[in-house]
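> next come a sequence and a model predicted from it.
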Amino acid sequence: MQRKRVSSVLKYFFFLAFGLVLLWLSFRKLDMQEVWGEIKKADYAWLFFSLLLVLISHVFRAARWNMLIGGLNYKTRLSTTFSSVMIGYLANTAVPRMGELVRCGVLSKKENIPFNALFGTVILERMIDLLTLALLILGVIVFQVRLLRDFLHEILGPFAKKIFVNILDITLFVSVLLFILVGAFLLLKKNKHWFEHHPFYLKMRRFFRGVYDGVKTVKTMKHKWLFLIYTFLIWFFYALMVYVPVMMFPETSRLNFVDGLTLLAIGSLGIVAPVPGGIGAYHFIVKSILVELYHISPDIAISFATITHAGQTLLNVVAGSLGYLYILLTKTKKPCNEKS
């Protein structure tokens, strides 16, 4: 346990350092006085409007999560679910991927819903969102193929070369991994009787059965079309969230909605990267897109990335803190699934 904790801490600081390096690369060779001047000249009314759109998307996310929870035959309030979602985003700001666990823990305790079942619904949510993001990236590549061709070749070219050069190493690694997995499976099968009666095995089996129950709610939930509509609205408001702030600067205001989708699709890779709060990775990717694809000046590009990232981070902190306060103030409120 102690070794695992040390490993987690080292991993956290590694990705934090990686993000800071990307942040330094984003700002190097720039005149900080000019960047600060651009930041001060921005029209922040558009930023506040975009943050309102983010909150609306989170409301739809909470409503969509309620549908999955309802598929488990549990009840929950939209206000409680929304607060749990925002607390999760607050946790993600500090520790990547922690938010999924935190929001499940908060809602589980508040509404008496099994944690593992909630975690299964979140896994399903993430799978659907990743599929949506992949389709969005594919759509952007198709509709912006001429614009993205050189950019993607420059970014992915070195990685592709390394993959083909090291194809023998990759094949060897996969072969060894398969050998280990097959060996572990045969060992488990041979000692199945012993494992089935071990307390740890029984505990993990119950946990993963609950997770599976959460994942399969996609089959049991009602109004599946409403679920798809919620998913569309979540990502539509995400797109507006990215597009609206381009109005902050005259230089970026010439970008259209499709350009905003491009920013969302590729810029999201900076947010999903395992870097605390997406710091550095988001700045680096968004600046690269604006400079390389749309020929925006580096000062404006990094100012845009800095302002939008700071705004989203501030929203997560404020809304997450208010969500936590709401959970505390309603602590004595009867849970929706009170134990008899």
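Ah, there it is. Small disclaimer: the values here were computed from a predicted structure and weren't measured. Numbers count the residues shown, from 1 in each chain.

> C-alpha only now, for contacts and for neighbours.
Will do.

> what is the helix or strand hosting residue 11 packed up against?
Residue 11 belongs to helix 2-27 when elements are defined using DSSP states H and E. In terms of contacts (3 or more C-alpha pairs under 8 Å, 6 or more residues apart in numbering; DSSP states H and E), helix 2-27 is packed against helix 281-288.

> and the contacts of the helix it packs on?
Helix 281-288 is contacted by residues 19, 22-23, 25-26, 263, 266-271, 273, 275, 298, 301-302, 305-306, 309 when judged by C-alpha atoms under 8 Å, 6 or more residues apart in numbering.

> before we go on, here's another structure to hold up against the first:
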Amino acid sequence: MNKRLKQIIQVSVSLALAGWIFWFLYKDIALEELLVQIRSSNWFWIGFSLAISLLGFWIRGWRWTLLIREDEGKKVSSGDAYHAVMAGYLANLVVPRAGEVARCGVLVRTNGVSMGHLIGTVILERSIDLLFLVGTIFLAFVVERELFLNLAGQLVDLDSLGAKLIDNLPLFLTIALILVVFFWIVFRRFRQHSLIQKIQQFTRELIGGIKRIGELDNPAGFWLSSVFIWIIYFLTMYTVSLGIQSTANLSLGEVLLVMVMGSIGMVAPVQGGIGTFHALVAFILIQFGVAEEDGKIFAAIIHGTQVLLILVGGLVSWAIVMKKAAWIKPAKP
């Protein structure tokens, strides 16, 4: 199959899936309800959340500069990295995951940094972000442990399951040992298989990347900015919750769990998390006693304002990048 045709099919399927999920969620909500909620919201807090988001984008760009070696082309400033990041977010609204390559392409064009080096830094960034996501999920579990257990209890009988585990502990330990041996044999037997090699390569790159962070000129800045990026995510969600009447009374722990669900929704391979973000955020808000319609409208407001911010900010950054690239004369052969 032609590569371009394959990409078109993938984008079309992704967009269709996102559109179907979004339609299914909002088909019963009248436009008037959404408009009433928008008019009754406190737009000071929502506007503040957008300002916080912009700060987060800038910090993400600054963190990226810490990973880019100075001997790679022209020095990348925080402003250069910020505009590249915003252009990448803009690309993600069109093609899922295209933003990572797009932002690297921006710095290749404007600063002459090699694509291979930039892709390596992005892979490391995303790996660290994944670790922070897992850590944030664990933190949310600690803070809202009862809710986690209640949700799990709705799916399975935890008491019954625990009793069965204790009664059949030798059997479960044997099965676990067999699975460990089985996967060890599979990894040894099929170590040349592309999937196994990709898993091993990702693990090696992650471990090697974490070691390289310690060799940076400013490793403390990298880790602190990574923490602050996730604090920014939380503050963005929290300020929006303050601006909407139905969610203004959520506790910090509940907002943290909403943020976790939203982050998981954004990981889905659809344009800008459309549909998946809305579904997961609305679902968890319903568990907190928020009316179903209000939960869906909250998700629509926070996602819609963020998309609008990325559209405006991304287009501005893209224009600045194109203008800067036009000033750069191509090197003579």
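Alright, I've got the coordinates. Since we're looking at a predicted model, the values are computed, not measured.

> report the TM-score for the pair.
Overlay of the two chains. TM-score (TM-score structural alignment, normalised by the length of the second structure): 0.80; 303 aligned residues with a C-alpha RMSD of 3.4 Å.

> hang on, the earlier thing: what's the angle between the helix holding residue 11 of the first structure and helix 281-288?
Using axes from the mean of the first three to the mean of the last three C-alpha atoms, to 10 degrees, the inter-axis angle of helix 2-27 of the first structure relative to helix 281-288 is 20 degrees.

> packing partners of the next helix or strand after helix 2-27 of the first structure?
As assigned by DSSP H and E, the chain's next helix or strand after helix 2-27 of the first structure is helix 32-41. Where contact means 3+ C-alpha pairs under 8 Å, 6+ apart, helix 32-41 of the first structure is packed against helix 298-329.

> mean distance, the helix it packs on to its aligned residues in the second structure?
Superposed on the second structure, helix 298-329 of the first structure shows a mean distance to its aligned partners of 1.0 Å (mean C-alpha distance after the TM-score superposition for the first structure).

> where in the second structure does that helix fall?
Helix 298-329 of the first structure corresponds to residues 292-323 of the second structure when matched by TM-score structural alignment.

> in that stretch, what's buried?
Judged by neighbour count using 16 or more other C-alpha atoms under 10 Å, the buried positions of stretch 292-323 of the second structure are 293-303, 305-307, 309-311, 313-315, 317-318, 321.

> what's the spacing between residue 202 of the second structure and residue 269 of the second structure?
Per C-alpha to C-alpha, to the nearest Å, residue 202 of the second structure is found 19 Å from residue 269 of the second structure.

> my read is that residue 324 of the second structure contacts residue 110, right?
Yes: with contact defined as C-alpha atoms under 8 Å, residue 324 of the second structure reaches residue 110; the gap is 6.7 Å.

> excluding chain neighbours, what is closest to the aligned residue in the second structure for residue 282 of the first structure?
Under the alignment (TM-score structural alignment), residue 282 of the first structure pairs with residue 277 in the second structure. Nearest residue to residue 277 of the second structure in three dimensions, chain neighbours excluded: residue 265, at 4.1 Å (C-alpha to C-alpha, 6 or more residues apart in numbering).

> about what we covered before: ok, residue 202 and residue 269 of the second structure, which is more surrounded?
residue 269 (20 against 15; other C-alpha atoms under 10 Å).

> so who does that one touch?
So, once contact is read as C-alpha under 8 Å, 6+ apart, residue 269 of the second structure ends up touching 14, 96, 97.

> likewise residue 195 of the first structure?
188, 201.

> and for the one 10 residues further on?
Contact partners of residue 205 of the first structure, counting by C-alpha under 8 Å, 6+ apart, are absent.

> so how many other residues sit close to residue 71 of the second structure?
The burial count for residue 71 of the second structure: 8, using other C-alpha under 10 Å.

> where do the helices sit along the stretch 51-200 of the first structure?
Taking DSSP state H, counting those that start in this stretch as the test, the helices found in the stretch 51-200 of the first structure are 78-94, 98-111, 115-143, 145-165, 167-190, 192-196, 199-215.

> give me the distance from the first one to the chain's centre.
Computed by C-alpha atoms, centre = their mean, to the nearest Å, the chain-centroid distance of helix 78-94 of the first structure equals 13 Å.
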